[in-house]
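Asker: Next come a sequence and a model predicted from it.
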Amino acid sequence: MGTWDIGHFDNDTAADFCGDLDDLPQHERPGLIREQFLAVTGTGGEFLDSDDAARAVAAAALVAAQCPGGDPVTTPYSPDEPLPELPTDLRPLAIQALDRVFGPESELVELWDETNSGGPWREGVLRLRGVIAAATDRPCGIVDL
C-alpha cells in the first residue's frame, strides 16, 4: 500500500480510483462509486483486501462531501473532474461499506493498526460515516474499534 498520509485520498489506490472516475463520462461516475461499495459489502466474512477497502473509503469521502456537514474534497489526489450530484441511495451503501472496512478480517485496518497513525486515520473515517449517517436519517451507531 503506497500511503503518504492519513487522508482518504492519500494512497495510490484511492488516487488511481479517482483517475478511473475522471476517465468515465459524468453520468457513469455514480455507478463506479456504487461498484466500490458493493465490492466491499459483498465480501461477507471473507478477508477484505486493503485496496478494495481504500477505494471504498475514498468513494465514501466523495459521498460525504455532498452531504450536509461534509467536508469538501480539495486534495490534488481526488477526481479532477467534478462529480454529478450523487444519488442519495449511495449513502446507506457507504455506511455498510465503512462498517465492513472496520469489521473483522479487514487488511486495511490491520495495516493502519501497525502504524502510529492508526487512531487519527480511524477518526477521519468515522467522521465520514457520521456525516453520511446523519444525512440518511439513520443513527450512526457504535463501531467497535
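Answerer: Yes, it's here. Residues are numbered from 1 along each chain as shown.

Asker: CA atoms for contacts and neighbours, from now on please.
Answerer: Fine.

Asker: so how far is Ala133 from the residue nearest the centre of the chain?
Answerer: Nearest residue to the geometric centre of the chain (CA atoms, centre = their mean): Val57, 1.6 Å. As judged by CA to CA, to the nearest Å, Val57 and Ala133 stand 14 Å apart.

Asker: Do I have it right that Gly7 meets Trp121?
Answerer: Yes: with contact defined as CA atoms under 8 Å, Gly7 counts as touching Trp121 (7.2 Å).

Asker: Please spell out which residues along the longest helix that the chain contains are buried.
Answerer: In the chain, assigned by DSSP state H, the helix with the most residues is helix 118-135. Judged by neighbour count (16 or more other CA atoms under 10 Å), helix 118-135 contains these buried residues: 121-122, 125-133, 135.

Asker: Tell me how far Val109 lies from Cys67.
Answerer: Counting by CA to CA - Val109 and Cys67 are separated by 25 Å.

Asker: actually Leu111, not the one I typed
Answerer: In terms of CA to CA, Leu111 sits 29 Å off from Cys67.

Asker: Looking at the two, which is more packed in?
Answerer: Ranked by neighbour count (other CA atoms under 10 Å), Leu111 and Cys67 place Cys67 first, with 21 against 12.

Asker: host element of that one?
Answerer: Cys67 belongs to no helix or strand when elements are defined using DSSP states H and E.

Asker: What ranges does the chain have for its helices?
Answerer: Using DSSP H, the helices found in the chain span residues 12-23, 29-41, 50-65, 90-101, 107-113, 118-135.

Asker: this is the comparison structure:
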Amino acid sequence: MGTWDTGHFDNDAAVDFSADLDEVTVERRPEIVRAALLRAVGGDGGDVTGGPLDGEVGAVAVAAAALVAEQCPGGSPVESVYGPEEPLPRLPGELRELALLALDRVSVAGSEVRDRWVKADGEDGAWHQGIAELRAALTAAISGPGAGD
C-alpha cells in the first residue's frame, strides 16, 4: 500500500475508498462507510481483540472514521484532495460507536497500519495525533449533549 503522508486519506487504500464513495448514489454512501468500519471490527462490531488487522483494511477504517468524525460537533472537516469529492449525507449516529471500535482495532499492537506508523514516527507522531483527534471528536459526540443526533 502506497502511503505518502500522515493524513487520513494520504494512502492508496483510502483514495480507492474515496473513489468508491463517489461512484455510488448518495443514498448508498452510508452503507459504504458502515461496511468499511465493520470490516475493521470483524463484522459484528464487538471483536476488537481479534488477530492482526490488515493494513489496507485499517487505512480504510481510519478514512471512514474521519468521515464520521467530521459530522460530529467539533469534528474537523476532511480537507484532503484525496477525500471524497461528492458530499456525504448525514451519517447515522450509531456509526460513531462503530468508528470508535474500528479505531480501537487500528490502534492495537499488531495492527499493520499502526505498527507501520510506530516505526515511522513513534508513538506520538502526527499520524497518532490524528487518530487521537478522531477519537476525541467521536467520544465527545457519543457522550456529550445531543449524543443521539
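Answerer: Cool, the structure landed. Quick caveat: nothing in here was measured; it's all calculated off a predicted structure.

Asker: care to give me the TM-score?
Answerer: The pair, once superposed, lands on a TM-score of 0.90 when counted by TM-score structural alignment, normalised by the length of the first structure; 138 aligned residues with a CA RMSD of 1.4 Å.

Asker: re earlier: if I line the two up, what does the residue nearest to the centre of the first structure land on in the second structure?
Answerer: Taking TM-score structural alignment, Val57 of the first structure has Val62 as its aligned residue in the second structure.

Asker: Check Thr3 of the first structure too.
Answerer: With TM-score structural alignment as the criterion, Thr3 of the first structure pairs with Thr3.

Asker: cool, and Pro84 of the first structure?
Answerer: Per TM-score structural alignment, the equivalent position to Pro84 of the first structure in the second structure is Pro89.

Asker: Any idea how many residues pack against the residue lying closest to that match once chain neighbours are set aside?
Answerer: Closest residue to Pro89 of the second structure apart from its sequence neighbours, by CA to CA, 6 or more residues apart in numbering: Val26 at 6.6 Å. When neighbours are counted by other CA under 10 Å, Val26 of the second structure registers 14.

Asker: swap in Glu107 of the first structure?
Answerer: Residues near Glu107 of the first structure, counting by other CA under 10 Å: 20.

Asker: could you list every residue that touches it?
Answerer: Glu107 of the first structure sits next to 47-50 when contact means CA atoms under 8 Å, 6 or more residues apart in numbering.

Asker: Equivalent analysis for Thr41 of the first structure, please.
Answerer: Each residue near Thr41 of the first structure by CA under 8 Å, 6+ apart is listed here: 96-97, 100.

Asker: ok, now Val62 of the second structure?
Answerer: Shown in contact with Val62 of the second structure (CA under 8 Å, 6+ apart): 8, 102-103, 106, 131.

Asker: measure the residue nearest to Pro87 of the first structure when sequence neighbours are not counted to Ala60 of the first structure for me?
Answerer: Of all residues not flanking Pro87 of the first structure in the chain, Pro30 sits nearest, at 7.4 Å (CA to CA, 6+ apart). According to CA to CA, Pro30 of the first structure and Ala60 of the first structure sit 12 Å apart.

Asker: higher neighbour count, the two?
Answerer: Of the pair Pro30 of the first structure and Ala60, Ala60 is the one with more neighbours under other CA under 10 Å, namely 27 against 19.

Asker: Could you check how far the more buried one is from Glu114 of the first structure?
Answerer: Note on Ala60 of the first structure: its distance to Glu114 of the first structure, by CA to CA, is 23 Å.

Asker: How about Arg100 of the first structure?
Answerer: Arg100 of the first structure sits 19 Å away from Glu114 of the first structure, taking CA to CA as the criterion.

Asker: So these two - more neighbours on which side?
Answerer: Neighbours around Arg100 of the first structure and Glu114, counted as other CA under 10 Å, are more numerous at Arg100. The numbers are 22 against 9.

Asker: What residue in the second structure is paired with that one?
Answerer: Under the alignment (TM-score structural alignment), Arg100 of the first structure pairs with Arg105 in the second structure.

Asker: how about that match, what does it touch?
Answerer: 40-41, 48-49, 53, 58, 111.

Asker: So among those, which ones count as buried?
Answerer: Neighbour-count burial (16+ other CA under 10 Å) applied to those gives 40-41, 48, 53, 58, 111.

Asker: which one among those gets closest to Pro84 of the second structure?
Answerer: Closest approach between those and Pro84 of the second structure, by CA to CA: Gly58, at 17.7 Å.
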